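Undergrad: how would this look folded up:
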Amino acid sequence: MTRLLYALSGADKTRQFSPHVWKTVMALAHKGLDYETVPVGFTEIPAIEGGGTATVPLLRDGDRLVHDSFAIALYLDEAYPDRPSLFGGEGGKAMARFIENWSQSTLHMAITRIAILDIHNLLGPTDQAYFRRSREERLGASLEDIAAAGKAEIEGFAKKLQPLRNMLKIQPFIGGESPLFPDYIVFGALQWLRTTAGTTVLEGDDPVDDWFRRCLDLHGGVGHRVTAA
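TA: This next block holds a predicted model:
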């Protein structure tokens, strides 16, 4: 059975950077499932699988097409119950939904402002034109003005992670003694920053930095597959 993961990439097709794709990469590794990565640019997404999605990740698992990283994680737990769970039960699913909303509303917006020009510069010309037009319309400012405002986000970014920092004094992962999908949600956000801007937002002695490095090393070091920007 052929398993395909459609993943957002820059002009360099080996450089996949989407936080949502990284959640799915980690989820598949957690389950020990083999797959082939199909890198796509922003403007190529509408044509994949006959127009099966407007966003990636998109997972083809045999005859099944599943889009959205959270939906993919739920699917993987249902389809492969004999492999390590991504949620550890209904409580884990509920926790993951909270973490997902916190990450996207708090971390993703800050990273967008920090990395927006770096993301633009990773893209090929057609995707650059799309990215500039769509992001400037969505955010109501030029990429350059957004990036200028993003400089203030760098200094305050570590404070946004204080809840995670406090929790890591008690347990090594959000999932407890071992990682679960909520860990991969936050990892995906920080991996997005690492692979696009490479901006240092955490001190080397920060427990969150230690946790992130442990996540990079998980599952045979799959997080290292793309180097830091």
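
Undergrad: drop to CA atoms for contacts and neighbour counts, all remaining ones
TA: OK.

Undergrad: residue ranges for the helices of the protein, please.
TA: 19-31, 69-79, 90-102, 109-122, 125-139, 143-160, 162-167, 181-196, 207-221 (DSSP state H).

Undergrad: which other helices and strands contact the first one?
TA: In terms of contact count using 3 or more CA pairs under 8 Å, 6 or more residues apart in numbering; DSSP states H and E, helix 19-31 is assigned the packing partners helix 69-79, helix 181-196, helix 207-221.

Undergrad: Report the angle between the second one and helix 109-122.
TA: Orientation note: helix 181-196 sits at an angle of 40 degrees relative to helix 109-122 (axes from the mean of the first three to the mean of the last three CA atoms, to 10 degrees).

Undergrad: One more sequence to fold, the one below, so I can look at both together:
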Amino acid sequence: MTIKLFDLIGADDARPFSPHCWKTMMSLAHKGLPYEREGVPFTEVPNVEDGISPIVPVIRDGSRIVADSFLIADYLEETYPDRPSLFGGEGGQAAARLVEGWSQTSLHPALGVIALLEIHDRLAPADQAYFRSSRESRMGKTLEQVTEGRAAEIAGFAARMQPLRHMLKSQLWIGGSEPLFADYIVFGALQWVRVTSTAQLLDAADPVAQWFERCLDLHDGLGRSVPAASA
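TA: Below is the predicted model:
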């Protein structure tokens, strides 16, 4: 039975952009598992599988429903052990938690500021209203006030990638000799902005940019199947 993936979309169903949903798409492709997407706008997420989760991704695999990208990766690893591993063992699974923590506490806050208004503008009207209200309530500022720091975040973003840049001196992937879920965590963050924003964050000669290009080519170019954002 084909797995069903609920992922986040804006006004264009063909441009999924959530960093967490991209982790799950890459994980399913890594495992070689067929799946079908159902795009869900922000205002419809509470209706997914009778409200099982306030966020997506959510997958249905037969009778099993799993939410949260890391828990989905854990589920796929446990349920399909005969397919390529997402973690390469218990140590890789634990290390992926560290990568997730770095991504969500260092990369996501900056990327959220950089892409905030462009994400808003790519949503359908009802979702724009929800997005503005929820983000402004959370941040205590208007979207426009938050993005006053956009130029500074763009200028400083390359420095945030130094831990990965240092690692890439000795290996091609965060996973070592091959990509693992840890790679998909950071890929998802950068793909989020690639799909929603025209901001240029990394020089083409940067080892991190080259790693990201390799990620885009994985799984028959799954990442490239959604073109980069244009003005």
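
Undergrad: that older thread, mean neighbour count, the helices and strands packed on helix 19-31 of structure 1: which tops it?
TA: Ranked by mean neighbour count, these are led by helix 181-196 with a mean of 25 (mean count of other CA atoms under 10 Å).

Undergrad: who's in contact with it?
TA: Under the criterion CA atoms under 8 Å, 6 or more residues apart in numbering, residues 15, 17-23, 26-27, 73, 86-87, 95-96, 99-100, 103, 107-108, 111, 115, 118-119, 122, 173-175, 199, 212, 215, 223, 226-229 lie in contact with helix 181-196 of structure 1.

Undergrad: out of the helices of structure 1, nearest to residue 57 of structure 1?
TA: Ranking these by proximity to residue 57 of structure 1 (CA to CA) places helix 19-31 first, at 5.1 Å.

Undergrad: mean shift between that closest one and structure 2?
TA: Superposing on structure 2 places helix 19-31 of structure 1 at an average distance of 0.3 Å from its equivalents, by mean CA distance after the TM-score superposition for structure 1.

Undergrad: Any buried residues in that helix, and which?
TA: 19-31 (16 or more other CA atoms under 10 Å).

Undergrad: Grab the most central residue of structure 1 for me.
TA: In structure 1, the residue lying closest to the centroid (CA atoms, centre = their mean) is residue 19, at 1.7 Å.

Undergrad: Leaving out sequence neighbours, find the closest residue to it.
TA: Excluding its sequence neighbours, the residue lying closest to residue 19 of structure 1 (CA to CA, 6 or more residues apart in numbering) is residue 188, at 4.3 Å.

Undergrad: What's the PyMOL line that selects buried ones from the contacts of helix 181-196 of structure 1?
TA: Buried members of the contacts of helix 181-196 of structure 1, defined by 16+ other CA under 10 Å, are picked up in PyMOL with:
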select buried, resi 15+17+18+19+20+21+22+23+26+27+73+86+87+96+99+100+103+107+108+111+115+118+119+122+173+174+175+212+215+223
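
Undergrad: quick revisit: now the two most distant members of the buried residues of helix 19-31 of structure 1.
TA: Pairwise over the buried residues of helix 19-31 of structure 1, using CA to CA, the maximum falls at 19 and 31, 18.6 Å.

Undergrad: what residues are up against the residue nearest to the centre of structure 1?
TA: Going by CA under 8 Å, 6+ apart, residue 19 of structure 1 touches 185, 188, 189, 190, 191, 192.

Undergrad: Roughly how far does it sit from residue 195 of structure 1?
TA: For residue 19 of structure 1, the distance to residue 195 of structure 1 (CA to CA, to the nearest Å) stands at 10 Å.

Undergrad: With residue 171 of structure 1 instead?
TA: 27 Å.

Undergrad: Ok, residue 22 of structure 1 next?
TA: Taking CA to CA, one finds residue 22 of structure 1 at 11 Å from residue 195 of structure 1.

Undergrad: same deal with residue 77 of structure 1?
TA: Residue 77 of structure 1 is 28 Å from residue 195 of structure 1, by CA to CA.

Undergrad: Also residue 57 of structure 1?
TA: 17 Å.

Undergrad: again, but for residue 23 of structure 1
TA: The value you get for residue 23 of structure 1 to residue 195 of structure 1, if CA to CA is used, is 14 Å.

Undergrad: go on, residue 217 of structure 1?
TA: 15 Å.

Undergrad: One more: residue 130 of structure 1?
TA: Residue 130 of structure 1 is 20 Å from residue 195 of structure 1, by CA to CA.

Undergrad: now swap in residue 15 of structure 1 and tell me
TA: 8 Å.

Undergrad: same question, residue 58 of structure 1
TA: On the measure of CA to CA, residue 58 of structure 1 and residue 195 of structure 1 end up 20 Å apart.

Undergrad: Quick check: residue 150 of structure 2 touching residue 116?
TA: No: judged on CA atoms under 8 Å, residue 150 of structure 2 makes no contact with residue 116 at a distance of 9.0 Å.

Undergrad: circling back: now tabulate the helices of structure 1 in TSV and tack on distance to residue 37 of structure 1.
TA: Listed next are the helices of structure 1 as TSV, based on distance: least, CA to CA, whole Å:
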stretch	distance to residue 37 of structure 1
helix 19-31	9
helix 69-79	15
helix 90-102	24
helix 109-122	19
helix 125-139	19
helix 143-160	29
helix 162-167	31
helix 181-196	17
helix 207-221	17
